[in-house]
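Chemist: I'd like to go over a predicted model; first the sequence, then the structure.
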Amino acid sequence: MAAQTQRRNLVRQWAQAVMDRDGKARAIRFDTLEKICKALDCQPGDILAYEKEG
């Protein structure tokens, strides 16, 4: 249970760090993305998606 809470907190902190006030991603460092993927045992495509603006 503690590991799940730790993962949830990591994702929450990451989201707050990379999102601007409009809810759009600003930037993310590859080493940060790597840490997130290791903690969640996933691939970047599992947590990121590309959406066209406009």
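Modeler: Alright, I've got the coordinates. Numbers count the residues shown, from 1 in each chain.
Chemist: only C-alpha atoms from now on, for both contacts and neighbour counts.
Modeler: Noted.
Chemist: which residue ranges of the chain form helices?
Modeler: All helices of the chain, identified by DSSP state H, fall at 2-18, 30-40, 44-47.
Chemist: got TSV for those helices, with mean neighbour count too?
Modeler: Compiled in TSV, the helices of the chain are given as follows (neighbours: other C-alpha atoms under 10 Å):
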stretch	mean neighbour count
helix 2-18	13
helix 30-40	14
helix 44-47	11
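Chemist: next up, a structure to set beside the first:
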Amino acid sequence: MLTPPGADGTVPGLLVEWRQSASGWQGRVAYAVPGPHGPVLVEAWLPAGSLEQR
């Protein structure tokens, strides 16, 4: 589960990889968001604090 920027609450996602940056650990995740013609797949680097295992 993750909390993407601009989202209300958490959404399911897939953790693809980790990296360490100057600001701390980040996870590259893939998740779907609603789009005008159906779900859209998003891939983004998010701070580790916004990720949660379930």
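Modeler: Cool, the structure landed. Just so you know, these numbers come straight off a predicted model, no measurement behind them.
Chemist: quick check: TM-score for this pair?
Modeler: With the length set by TM-score structural alignment, normalised by the length of structure 1, the two chains reach a TM-score of 0.26; 29 aligned residues with a C-alpha RMSD of 3.9 Å.
Chemist: scan structure 2 for its longest strand.
Modeler: The longest strand of structure 2 (DSSP state E) is strand 24-35.
Chemist: which residues touch the closest residue to Arg28 of structure 2 other than its chain neighbours?
Modeler: What sits nearest to Arg28 of structure 2 in space, not counting adjacent residues and going by C-alpha to C-alpha, 6 or more residues apart in numbering, is Trp45, at 4.3 Å. Applying C-alpha atoms under 8 Å, 6 or more residues apart in numbering to Trp45 of structure 2 gives the contacts Gln26, Gly27, Arg28, Val29.
Chemist: buried subset of those?
Modeler: Among the contacts of Trp45 of structure 2, those classed as buried by 16 or more other C-alpha atoms under 10 Å are Gln26, Gly27, Arg28, Val29.
Chemist: quick one: the second one and Pro47 touch, right?
Modeler: This points to Gly27 of structure 2. Yes. Between Gly27 of structure 2 and Pro47 there is a contact under C-alpha atoms under 8 Å: 6.4 Å.
Chemist: related to what we said a few turns ago, which one of the buried ones among the contacts of Trp45 of structure 2 is nearest Trp18 of structure 2?
Modeler: When the buried ones among the contacts of Trp45 of structure 2 are compared for distance to Trp18 of structure 2 (C-alpha to C-alpha), Gly27 wins out at 4.6 Å.
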